[in-house]
Each structure stands twice: as structure tokens, then as C-alpha cells.
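1. Got a predicted model here, sequence first, then my questions.
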Amino acid sequence: MNAQIPPVAPTVQPVMRTTCPYCGVGCGVLASPDGAGGASIAGDPDHPANFGRLCSKGSALGETLGLETRLLHPMARGRDGRMARADWDTAIGSIAQAFGKTIETHGPDAVAIYLSGQLLTEDYYAANKLAKGFLGTANVDTNSRLCMASSVAGHRRAFGSDTVPGVYADLDEADLVVLIGSNAAWCHPILFRRLEAARAMRGTKLVVIDPRRTATGDEADLFLPVNPGKDTVLFAGLLAWLADHDALDHAYIDAHTTGLADTLAGARAMAPDIAAVARETGVSAADLVQFYTLFATHERAVTCYSQGVNQSAQGTDKVNAIINVHLATGRIGRPGMGPFSLTGQPNAMGGREVGGLANQLAAHMNFTPVEIDRVRRFWQAPRLAEREGLKAVAMFEAIAAGRIKALWIMGTNPAVSLPRAGAMREALESLDFLVVSENVASNDTLSCRPHLVLPALAWGEKDGTVTNSERRISRQRAFLPPPGEARPDWWAIAQVGRRLGFDEAFAWRSAADVFREHAALSAFENDGSRDFDLSGLAMLDDAAFNIMAPVQWPVRSAGDSADKRFFADGHFFTPDHRARFVTPKPARLARETSTDFPFILNTGRIRDQWHTMTRTGLSPRLGAHLPVPFVEIHPSDATKLGIEHGGLVSLRSAHGSAVVEARLSVGQKRGALFAPIHWSDATSSNARINDLVARITDPVSGQPESKATPVAAMALPVRYRGFVLSRRPVTELPATWWAKVALEGGAGYLTATDLGPEEWKRHTAKILLTSDYAEYVDAPGGVYRAAAFDEAGALTGAVFLSPSGAPASWDGLKALLAARTLSSVGRRNLLSGRGEGQITPRGPLVCACFAVSAPQIEQALASESGADVARLGQLLRAGTNCGSCVPELKKLIRQRAMLDMATITPPA
């Protein structure tokens, strides 16, 4: 049977409504194709998640379209170890043969599939059905295990189901919002802007709980700098305090919950009094009382939590500690109140709906005998898996141990994102059969010698659905044709299923077919007994699917488009329909610091980058804010270690190492560090932060501890700093350390090295890919500059090196890479370090949405005394879109006010 490639449907709409591929907010996007493979991007004013706003990443989506980095054809590894182009029919046959042979020889548990929250729901559903229903393995997990599995586990323990109770509108209606483990101002900026609007209109109080003072903490009415891992103590203390101050809703507790007495006793043991909570959490007693009083006196209270809670060896307990206080006060499921999980990926929720996690079946069903039988009958599955599979970290441990022999990875980069990422690479290379579905031609995982690589569709080409953090299903529509031979992931999975002999089960012709089946399974033998129900969408025809508006589940009847909350009526999805209070275990770090590893490393995201940067790393705008991998360290710790701001730091744990730049920050706790997760071997020489993170997981959720790794930090002095500008990829850099940044017209490489001018001079021809270049050498002064130009006189590449104590800045030069011509004076000035006359230094970017730099803002503040954020928005547009730069704008305003005050105040 030949794999039938679906026809390419032409784009007929000049403007397409689709959904952003980044975080779990699920913003609506208007894409206007330009007919040349690109598109202009705007927010969809009619989408209820964002009402037209987009964050910096969403605004820059148009810069990430293009085929330069794309995988366009199936590629297979030959006997000589080299990858060569293959046809789809051969590729599908190879997967079917490898999976079939592995199952025959080693059993179904020797096969696994590793998925991604970047996949559409239809892709997720197809993979889950193939593996659990027809291959007989539940070893199907997802990178969403790394970001929200603890929330799933906490929901299921408390509610009996993985149900998010609230909606985004609760942020509009709350009188108190608590953000814990969430830098929402940077990671969920559209929701944070919504919260800021509510604060302005109704005076909503904001409490932020975080070990580090982030941009979100800067905006809080009350900031609580909790010690790492002590969130459960803080919320246990809150539960006990509420009980002691007669602030519990006993009517709701008695009617709709069970287990309070034991949980309250456990809370009192963990947090016997305010003084004990203060000692454990590192939060002052006065601030604790203020927070507890705010929670007690503001009935409309929402607690939003994200990775700082979930990514922990105690993540599920942290989630339940939060849920406990909402159940105890009856503040759940009503307007303006409830616990709210902010998911990290665009379709983490959709993956949960279809059983993308190894411990779930599709349609929010579990591995119980009744539900196993129900799914088996619906799918008519010949060998449905009957027990939970291996969660992500355990799955890769089984690969390393040789128990899993064949693996299919889709849409994720585990060689960067998993704990002990370096060891994961070795595990992947040991597989008997590895197939990777990807839309990029190279990343760290593709360097692990897969046997087969399949070209997947990218955002703009995909067609299907995603579900955001508030349970809202939106269409992600194609506005670009599939390039080369790239095809939908659901289609590739279906072809493998058919090649294995299951034609009828995988006879889908479109994403709409898959969605209808998914909706029908949610409705099968449901009658309101399960939370997830799409009965009203199961009969959509293709035309209705194509125009489907964003809708929040459950959708139990056709045309039901209302927003829904859960649990206000006290009906839960446990056997007795009562919610469960859950007693957290005593809070402690999975690994404590030591003499060898005296710091606690916290990892996370930054404002303008996403995951491993295969998409955002293509945008010059997004790369300009924080261009290099870094570690935040408190100034006092830095001083003790001889670390300077901007200097290189070597980080080391028991599991790996990395080299990054230092950023001194008083918002960082003493003894604690923060480093972002985004850089990989493709974008830096040695900055894969997850190499350092241990494979320690939450015992319930299986989610790894990414927020508290003991590490050592050491200054790494280098003699020279510099940069390379190039229109073409650079393959040779004689540098100790480098980081790649997208620039208009090419790329830049920031470098550090102990090799001096004479050594660099010998490499220049290979760096610039030409022997025709001009250069300037000052060997005694440690300065080297070289530049190459095309026939029109435009810059094609440059190499700059100077002593590390006086590093050259590329702010005035990097714009020349995109310039079509450069005068002879400009060329001479470039080598002198002055650049072209009309090019002025831009300085660090502050507003990525409108490319507004710090010097521009400082100039505006100097010219208009007393300007505030609103006035800067009028002058420069900064802060008027996603608002994630507003904290930095406020900081610059404060600095200018202090400067003005110092100028007008005479010395004492």
C-alpha cells in the first residue's frame, strides 16, 4: 500500500484567523500572506483570549517564517551513517517494519512515542490512538510533562479529574490575585496586561510569591520572596491561619468536601505558627500576616500558578496546598475566584484532553477497568494498553537502560529540554530505531543520529485545533502551503497505522475527521459523568469545522458557546462527587546545597525567547533584548567570587556544566542563581542549562525538579572579547565561548577567547569565507579587526577582537550587515571602530514589539522631564502593545528621576 499524500489546498483568504504557537494563553492571530512565503501578523480583536493584543513573540511571528532552516523532505540514514533523501512511502514502511519487529521481538513496551505541546490536538490524538490502542504500549508521553504534569496530578487528586475550574474573566473580576511561581509579566504578558487593566479599574490587589524578584514582582502590591521549595509551608500556614481566624466556609466544606480534619492537622504540624512559617519560608512574619489577611478579607481571590510550582520534586503537593485554601474558603468556580494553572505551551491542554500523557487515556479517561473497556470498544482496538506507561524522565531512563528499543519523537528537542540533557543524547544514540518528526533541518536532537527524519508542517501550514489555559478550543489554520514534502503529523501517524494493517481505524482524510472522532469519544457513554465533553461538536461538517469560532469546553450541545466554570455547585468528579483535601508531605529540597555545590540553581524562560529558540531565534528583534545566555546572581555573591557584570561564569553541578554571562541582580536571593533554558548547541558553545539539572522527579506527577539544583559557580576570566558579523553561517570560531544572535541581513556571534590578534588573524579567511578582506591589527594593544565587502561595497562579514576589559560594542555596526552599500569612508570608519557615519549606537533593546532601545527611552526622558509610561507610549509606542517592557520602562523612569533629583539637589 502506497502512502497517499494529501493534496495541497490553495490559500483563498487574504487574511486568515489562526492561533499563536507560543504560550498557553492561546491568543488569536490575523495572518495576511504576502504571496511570497511570508505574512504580516496582527492580533485578532475578536478572539476572547487576547482581544487583539499580542506579546513580543507573537508580534514577531512574521520574522520567523521562511524556508532557510526548514526540513523539506524525508531523510534516512544509510549504512555509511550519512543522511540521504528518501520518499514518504519508504519512510512509512521503515517505521511500520521497525515498530512491528520490535514488538514481535521485545513486546509492545519496547516501543515509545514522545510528543510535544507544540502539536495540534489532532496530531496528539492520532499518536495516542496508534500507540495505546493498536501498538499496545502506553509509553506515550510529552514535553508537557516538563511543565504542567504536577497541575494535572493535583487536579486529579482534589477534583477527581484534570479540570481547570476558572476562566480568564476571573482576572477581570477578582479583588485579589496571587501569582505564585509565575513571572506572568514576561511569560504570560497578555494575561498580565488584562490583570493590570483590572487593577486600574477596580483596585485589584496583586501578591507575587517567588524566590526571585522578577518583572512581575516589581509590579506587586506585596512581594513575598519565598525560599526555594517552601511554597507548601507558606500555604499550609495560610490554611491554619484561616482556620484560626474563623475564615473557613464550613457550609461548603461540609456539603462538598472530605478530608479537611487530617489536612488541617498536617498543616498545623508543618506550620505551627507564623514565626515557624517565617523561618522556613524566608518571608517576614509581618508580610505573611499581611498576605494572610488579604486572602481572608478578599472573597474574590484567584491564585494563578505556573512553572515555579509545577517544576518541583514537590510540585503536586504545592498544587494541592493551593487548592486546599480555595476549597476551605469555598472560593472555587465562582466569578473572580479559584486556583488557576497557567500552562506553558500552546496545546498542553489539548494533549491532556486526548491522553497525551502516559498515565491517561483519551478524553480525560484513566487506566481503570471501566474506562479501558470503554475506550477499547469505541476504538475497536485489538490490544489496548491496560496500564500506565512510562513518564518522560522514566521513559528516557528506560531508553538508556536498553528496555525501550524504538522511539518516535515529534515536535520537540529533548536533547536540550530534558534533565541531564547530555546523558539524554547518549541514550538517543543507543536506540535500535529512532525516528524524528521535525520542521527544522538541524537541532540538538537531530544531531543524535536518528535513523529517519520526517518533514513536519510548521505554524502557518498546520490545520487543526489547540486548547488554551482556560479550556478554550481555537482553530489553528493554514495560511501558507506545505513546503516541499512536509506533511501533517496526524497524517504520518495514520499512514503508519494503515501500513500495519489498521486501515479502517486510521482512514482519516483531514484534520476535521480526526477532530470529529476525538469529540465523539468525549461524548461516548458520558451523559455528564465526565468533565471533558464535546458532544455538541462531534457532528460538525467540514465547512463548520473550517469556520469554528473559539469555544470553551464542555460543549454538550450544538451552538453552546457560553463561558463555563466548574465546581461552584460543589459537584466534583470523584466517586462520591466530593472534593478531596490533600495533605502535603513535609517540604524540603530534593537535594541540599553543600560545600562543593553551594548555590541553588533555578531555571526558566525569558521574555522574548521560546523553548530552544528554533523559531524565536530567527527574529532579530527578539534576539536584541537579552542576546546571550546568562546567569543572574546577587551582587554580594558575585563580589565574593570575583564575578563581574557581563563576565563569564562557569556553572557546574553533579551532572553537567555550562558557561554563561553574569547578570548581577538584587532581585536574586543570596545563595541562589537563575539561568534561562533556551540556548542549545545550535546557538551557543556551552550553555545547555538542562545539562546541569538532575533527573529528580515528583513522585506523583513525574515532573522533574527544574527549580532547585545545587551548583557551583566560578568566574571564568578570558583575555579577549569580540564579535563576528556574517551574512552566512559561520562554522569556525577560535573562541572559548560564543553565542549566536539573529541580525538583520545575517547573524552575529558574540565571542570570548584567550587567543590574541595574531591567532585570530590566521582564522579570518575561514570565518569570513573569503580571502579578500581588509584588516587592522594592533597586536600590542590586543586589537584585531577585519571586514569583507561585496562588489557593491556592502558589508558581508566582520571580525572584531579587543581586550576583555575594553570590549568593542557592535551596537553601531550590526545594522551595516543589512545595508546594501557602504561608502569608502564608511568602510574605513568601520575598521577604525567608528562605523558608518549615519549609524548610531542603539544600545540594549527594551521594547521588542516596536524595537525601542534604552538610549531612545533615555533621550526621551531627558527631553521631557516627568514623562511617565503613558507619555513614553505616546512618544515612542513603547509599552503600548504587550506591556512586557513596562517594568523596564518604570525602572528607567525611576533612574532618570534619581538623576534629575541629584542634579537639582545641592550637596550637603
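-> Now that the structure is in, tell me what you want to look at. Numbers count the residues shown, from 1 in each chain.

2. make it CA atoms for all contacts and neighbour counts henceforth
-> Noted.

3. what are the ranges of the strands in the stretch 551-700 of the chain?
-> Under the criterion DSSP state E, counting those that start in this stretch, the stretch 551-700 of the chain contains strands at 551-552, 579-580, 599-604, 630-633, 648-652, 657-664, 672-676.

4. alright, now check it against this:
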Amino acid sequence: MDGSGLPETRSTCPYCGVGCGVLLRPDGQGGLAVRGDPDHPANRGKLCSKGAALGETVGLGTRLLAPQIGGVDVPWDRALETVAARFSDTIAEHGPDSVAFYVSGQLLTEDYYVANKLMKGFIGSANIDTNSRLCMASTVAGHKRAFGTDTVPGTYEDLDEADLVVLVGSNLAWCHPVLYQRLMAARATRGTRIIVIDPRRTASCNQADLHLALAPGSDVALFNHLLTRIYEGGALDKSYLQHVSGFDAALCAAYADDLGVTGLDQEEVARFCQAWIGTEKVVTIFSQGVNQSTSGSDKVNAILNCHLATGRIGKPGMGPLSVTGQPNAMGGREVGGLANMLACHLDLENADHRAAVRGFWSSGPLPMAPGLKAVDMFDAVEEGRIKALWIIHTNPAVSMPDADRVARAIATCAFTVVSDVTAETDTARLADVLLPATAWAEKSGTVTNSDRTISRQRAVLPAPEWVRDDWAILAEVGRRMGWEAAFDYAGPAEIFREHVALSAIAGRFGKDFDISGLRDLDDTAYDALPPTRWPVSDAKDGGRFFAQGGFYHADGKARMLPLRWRAPAAKTDRRFPYRLNTGRIRDQWHTMTRTALSPRLSAHLAEPFVDIHPADAAEIGVAAADLVRLASPQGSAILRARLTEAQTPGQLFAPMHWTADYAPTGRIDAVVAGATDPVSGQPESKAAVVSAARFEAVWYGFAVSATEFKPEASYWARARTPAGWRAELACTAPVADWEAEARRMFGLPSASAMVVEDVARGTARLAFLEAGRLVAALFVSPRPVAVMRDYLAGQIDQPGTDILTGLTPADRPDPGPVICACLDVGVNTILSAIETQGLLSVDQIGAALGAGTNCGSCRPELAALLAARVVREAAE
């Protein structure tokens, strides 16, 4: 059965917080066709490269298919009884605060709800935190300080109506491409202007009217300056300020701050202020460059201060908009999945709120104070204060700052449980008990995106026999710990209805999160639930917040805060002279558990890298494609150098995605310190300090293989290809016999070999064939290997007669490295079309080749190729 006759199922993409709707059609053989849902309000049929490749990431190849204890498969009954007994015994001996849950924005709201209820309501500890702490905790803190609760005021429709959009610490083009395309459409139709505020020049700058490359961490000083110019320029909304307190103190603090710390040209700052003040319909989008800072909460409030002072909030085309990095970061906030929150935006430290939730749950006493936030939680694990830890759908051994120390802490914890879809993560390998969970497309529930839209995820593929839903795993452990009635759920619809009922209590307390209007949903209506923006209540249905005030502090007013710029926690010095910024790339996501399964997504940037300004590279003797060793007081990493003037001298950028499974020395969070924002507890991942030096290898290599292999070398980075695997290698130890080494590495003791070796030059080229067809090849040189990598990766299972040249035969075109991952269009194909067809615009490239016509996230790179051609022609 090919599945062509099967119906499509509406669901939601499992990647970023845009919350795109998808239409899924199974092929009847475990595969899946995916396209954007044209009726979903978040994406209107668009998908980014990651979403478009979702069908390539399903299957059982890397799945955990049975519970394991000590690496041995066991029945569910034994695994669950072990978890329940160890947690119960630990609590009985050491108290409820001796255990902790570390959960994830990958959980559905129903899963999250059960986890929070189990920990806070019945175990009686607030020690449940989430990887969303690394993503948007500073926004939560900023919202609560300004608004009285964690409310996102605006909607995505504001991007369609704004006249100016300011991106602060947000590379929207790569990290939220569908929203970026929405912004580009607004620019094309209504001339929306764009300003980017970011220390480095990103893809989002290519269509911007202005880029302010401010010094890392200096956002507060810039927005304080804007506030003073708002005041001097007569742009205050004095009527709206009747709904706001704290203006005078905020303005005094703003005048006391020093714009000079931003390092910006005053004329450019003046242009920014003039544009912001002179444009009523302004949206300020902010993301991790704001949040991931020891002053992240203050950065958020500095932005909010400006919108509150001008009344530009909650109205069409204006307001602050936080964009989140996970599909259900917002849903986790709604159910109280952070250590300092109670469910439904109720306050953990409010006795009336605790009493109401306790009565609703019929639970024991709820914790009276916040639990351990992520960094503190793993500190407590290391110190032995946390003796039982349950990690669900996240990989802190890679993603937490000071990742090596976190990995050691997990390894030494008295009892660690990991629930995940695979055992092949750095964290899962450290667990005492592994619990196999259903994966996206196998589970059913809800998620909430960055503009408060609740969408359904629906099961469309059959789950493997021995895996279970997360809510079911958590509920069964709760029952086995003695709370049978509280966790006696029949399915996610019942959990959702309980969540709805609790939100009605929050509504009666006057809270923003109230979806009590969904109280009549039966199982059928839940299954058919369309995308729905909260709140949904008798008092308010969807829409924006705060256009007429109505804030959630006791006096009904918003708070403007007096703020001053603070430098990043880590200071550069002669030992660690460079400031390191970490972040995402276009085609990978988080720690690659899903995206690395797609060869297409690995084709664009196949190994970890560090972006470095040419002047810095010259100073340390690094050339393009050299390997660079970064070191900090916490750890080290080895990365491929990319020389680019997009970096400001003295600043480096490296992506966060690579793990021990794909590039052991590329785990960049091993060099990031665990310094946190004192209000939000969010780590500072954008301002580490490092040294940088050329990595001196004896030899470098490039390898391709039909089968999976893991090299043994000082540096290696591997990626899937359509025909197998590819890898970059480098090592400080010489190899005496390259054929023997290659046979060992590839596991090919008897394949026929073609070998060309030049001992004097230190080069070797080897190809291995079976039945006359290529199964593996290795190219070695004392310098980074110069071969056509994408061509070689495509020669697996082809006749290998010409392979050792490492070059495309003259009669065969080489598409080159992939630029457009959606449609698999390489750079050489694009350059050839530009030259031979006289293409002059990105749209013309799209018409000729399709590149840039799907998600559009490669359009900045296409524009750069065109610009390079213009520069080259001018030079000629």
C-alpha cells in the first residue's frame, strides 16, 4: 500500500514556537508525506526547511523500543515499579526536595500538566524545571514584572500591520523562517521597515534598513536611551501612562545610563530612535539574544518600558513580541512547568492560589517557595542534594551551560531516569532507567505557540508496541506511588478538560490564562479542536491584551522599572580575549535528535564551526577551513573556522547543536559558564569568554561510507547523506598504515581496495569496492582536504573507477554544497544559472531553479551570491 489513498491529518510541527500547522499523510509503510496547512493561522501553508523535511525523520532506526534498566531490556511493569519505588524511598528518607524533574518544551501540554501535578501537588516539591528555562525564562520574568502575569500582548497578525519591525537578538530569517517570510510579505506589500539589533550580522540583516551591531549585553543601555528620546521628542502617551506606574523612576535611571557601552555610532542610534519614535505601528520582536543573558529580564523590561511609555501595546500592528524556540514553551508556562510557577499562571507564593489548586487537585500541601531552576538543579545533583532525577525529552548533557560538569553530575546521581524516543543521546547514555516514549506523529495532545494559539498534535503513525505516551508513563508512576485517583486518566482529552477546569479557577482570581470557554469539549470535540487563541472565556475571547490597560498587578496598572546596564558576567582578559556568542543555524534544531536523521538538513552545514573575523583569524594564524580550538575556564571545543566580516572583531559565533554522537569536540556548551540572570535564572549563553588557537593536526581527512561508522581521531564530525555517511577528520597522531586504518574504521576487512599514497607529501587516497561498486572512501592530507565533498558523498554505490581524483569528471556537473535545503539546490548550480541565464534577482533565481521559493530561509544566501557577483564584476 503506497498511502496515496489515505486521508491527510491536521497536526502541528514539533520544532520552533511559530507553531506551524502541517498536513500529514502516512504512506502505509511507516513513512510520512508532510505539507504546510494552508488553513492554519500561524503559517498559512508555509513550512521552513526543517518542517518540510519532517517525513525524513520518522521511522524506527534510532528508536528506543523497550524499557531498559542498566542497559538491559526489561518489562514495563519492572521499569515503572523501579521508578516509583526509588522515588518513594528517596522521598521517605530524604524529603520531597531530594528529587527533581527536568522536562522539556517537547512535551505536549497534557504531558506537562501531569508532570507538574505529580511533582508540585503530590510529591510536594517545586523541583520541576524545563529546558524552556534556557529559552524564555527572562521573558516570563519581564512580563510578570511589567504586566503582573506572563502575558504575550500581541499576535502574529501584528506583523502584517506594522510599519516598523525591530528585531532584537533575533535571527528571525533562520530561527523562525515562516514568521520572517510573513514579515517579507508585509515589506513587499506595505513597505514595512526593518531594523536589526544584534552584535553580529545575520541573515536577517540582508533585507533590513538598519543594523545596529551593539556590544554584547548592552541592550538595556540602548533602550534606556530610546526612552529618554521618547520623552524629549514628545512621544509619550500621557493618557496611556495613567495605566502605568513607575515612569519617573524608569526615566531617571535611563538618563543615568551610558549609551557609550553599546559601541554604536551615534548617527545610527539617532536613526533608530527617529524611526521608532516616528512610527506609531512598531513591533519589537525579541528572542534568545535578549533572554539568554545575566541581564535578560532587564533587557525585556527595557523594551517593555518603551512600549508602555508610548501606549504602543495591544493594538493592531504594535507591541512587544517574544518568539520562543520550542513548540510548547508557551504550553509549559501555562501549566506551571517552571520551578517558580503554579498552574494556569497562578502564583506559587500566593497562599490563596496554593489553597485553590490544592483543593482542586485534592492533594497534599503544595510547596510554598520556588524550586530549583535548571542551573541550580544540576548544581544540586552534583552536590548530592538531588538523589533521584527524572529527565524527559531533553539532553542537558549537551544543552546546559558547563555541559561537561552537568554530564558528570548526571552520571554520579544516585538514580537517574530518562524518558525519550531514543537511547542515542549524551544524556540517555547516563541513565539508570530508560523509558521509551511515543514520538511526534505517534502522540495526541495540544501545544501553544508564541502568540497564544493552542493547536492540536494528532497521532497519524502507529506507535511501536512497547512505547508509551508521556502522560501515561507519569500517571502510572503517580498511581504506583500511592495516588491512584489523582492520576486515573483515560486519555489526553480528560487531562485537557481538567486543565480547562483549573483555568476557570485562575479566571476567578482575575488571571489572564482562562480557557474555561472550552469546558464543554467532549472527546470528539477535543479531537476536532481547531487552532484556538487564548483566552477563551465568557469575559474575553482571543485577541490582544492591554490596549486599554487592564493589567494584572493589584492596582490594575503596569509597572515600568528603573533599569541600568550591566556587563556580562564573564570578563575578557589576556587569557580569554574573545567574546563567544552561541545560537542556532538554519537547518538543525536543538541537539539534532530529530534533524540529524535527515540527510537533506545536514547538507547545508555538515560540521560544527566557529565564525571569526578575518582580522582575528590573521592574529592567531588561522586560515579559512582550519580547525580552531576554543577554550574557557569551563572546557574546550574544536570547530571548523569560517572567516566572515559578519562578525565584529573580538567576537566569535558557534552553533549549539552538535553532540558526542555527531562531533564530540563540537559540544559548544562545554565552554559556556553557568552564570544566570538573578531574576529569571536563565543562563548567559551569548557572552562566554574564550581563547582561540589554530588546532595543529598531523593529518586531516574526509571520508564517505555506505554504512555508519565512528572514527577514532582527535577531531571528527559526521553527518548522514542520501547514500550513507560522510565525515571530516583530523588527528594529532600519525598513522603508519592507511589501508589498515581505513579498513578498521569502515569495518571492511575484505573489500577490494584502490590505494594511492604519497608518503613524502603525507597524502593518501583510498577507495573500497564490493561487487565493483563504491562502499567507502578516505582522503587524507597534511592540510584540510581539498576535494568535492558533495560529489563524493553521492558516489556511494556507484562504480568507483574515477573516485580517487576527488573531483567531478569533466562531463558531469557538480551541484556543490547545498544552499536550498528544501529543494536540494547546490551553490554551483545557482552560480552557473546566474552566469549563463543572466539572473539579477533572488526572485529570478527562484523562477529558474526553485531555490528560495519554499520556506525562503536561503534567500539571504542567494542575495549574497548575487552581491558577490556584482562586486566581482566591478573589480574586473
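-> That came in fine, so what should we check first? Everything numeric in this text was worked out from a predicted model, so none of it was measured.

5. nearest to residue 371 of structure 1, of the strands of the stretch 551-700 of structure 1?
-> Nearest of the strands of the stretch 551-700 of structure 1 to residue 371 of structure 1, taken as CA to CA: strand 579-580 at 20.9 Å.

6. what range in structure 2 matches that closest one?
-> Aligned by TM-score structural alignment, strand 579-580 of structure 1 falls on residues 558-559 of structure 2.

7. so where do the helices sit in the stretch 751-876 of structure 2?
-> Under the criterion DSSP state H, counting those that start in this stretch, the stretch 751-876 of structure 2 contains helices at 789-793, 827-837, 842-849, 859-875.

8. returning to what we had before: how about the strands of the stretch 551-700 of structure 1, which one is nearest residue 268 of structure 1?
-> Using CA to CA, the nearest of the strands of the stretch 551-700 of structure 1 to residue 268 of structure 1 is strand 579-580, at 18.1 Å.

9. Let me see the residues that make contact with the closest one.
-> 157, 158, 159, 160, 256, 257, 258, 259, 327, 570, 572 (CA atoms under 8 Å, 6 or more residues apart in numbering).

10. and that strand, how far out from the chain's middle?
-> Taking the mean of its C-alpha atoms, strand 579-580 of structure 1 sits 31 Å from the chain's own mean (CA atoms, centre = their mean, to the nearest Å).

11. With structure 2 overlaid, report how far that strand is off on average.
-> With mean CA distance after the TM-score superposition for structure 1, strand 579-580 of structure 1 departs from structure 2 by a mean of 0.3 Å once superposed.

12. For burial, what's the neighbour tally of whichever residue in structure 1 pairs up with residue 548 of structure 2?
-> Superposed on structure 1 with TM-score structural alignment, residue 548 of structure 2 falls opposite residue 569. When counting by other CA atoms under 10 Å, one arrives at 12 neighbours for residue 569 of structure 1.

13. SS state for the nearest residue to residue 741 of structure 2 once chain neighbours are set aside?
-> In space, residue 741 of structure 2 comes closest to residue 735 once its chain neighbours are excluded; the distance is 7.5 Å by CA to CA, 6 or more residues apart in numbering. Secondary structure state of residue 735 of structure 2, per DSSP: H, G, I helix; E, B strand; the rest coil, is coil.

14. Please apply the same query to residue 294 of structure 1.
-> Note that with three-state DSSP, the state of residue 294 of structure 1 is helix.

15. Show the contacting residues for it.
-> Residue 294 of structure 1 touches residue 176, counting by CA under 8 Å, 6+ apart.

16. before we move on, the earlier item: do you know how far the match of residue 548 of structure 2 is from residue 256 of structure 1?
-> Relative to residue 256 of structure 1, residue 569 of structure 1 is positioned 9 Å away (criterion: CA to CA, to the nearest Å).

17. Overlap in contacts, these two.
-> If you check residue 569 of structure 1 and residue 256 against CA under 8 Å, 6+ apart, no residue is contacted by both.

18. doesn't residue 246 of structure 1 fall inside a strand?
-> No: according to three-state DSSP, residue 246 of structure 1 belongs to no strand; its state is coil.

19. which position in structure 2 aligns with residue 472 of structure 1?
-> With TM-score structural alignment as the criterion, residue 472 of structure 1 matches residue 453.

20. if I look at its match, how far off is residue 12 of structure 2?
-> 11 Å.

21. Those two: which is more packed in?
-> residue 12 (30 against 24).

22. what's the closest non-adjacent residue to that one?
-> That would be residue 21: by CA to CA, 6+ apart, it lies 4.5 Å from residue 12 of structure 2.

23. After alignment, which residue of structure 1 pairs with that neighbour?
-> Under the alignment (TM-score structural alignment), residue 21 of structure 2 maps onto residue 28.

24. rewinding a little: can you tell me which of the contacts of strand 579-580 of structure 1 is closest to residue 24 of structure 1?
-> For the contacts of strand 579-580 of structure 1, the nearest to residue 24 of structure 1 is residue 159 (21.7 Å; CA to CA).

25. pretty sure that closest one contacts residue 572?
-> Yes: between residue 159 of structure 1 and residue 572 there is a contact under CA atoms under 8 Å: 5.6 Å.

26. who touches both of those two?
-> Joint contacts of residue 159 of structure 1 and residue 572 (CA under 8 Å, 6+ apart) are 578, 579.

27. Next up, the contacts around residue 17 of structure 2.
-> Contact partners of residue 17 of structure 2, counting by CA under 8 Å, 6+ apart, are 176, 323, 324, 325, 326, 327, 328, 329, 448, 449, 450.
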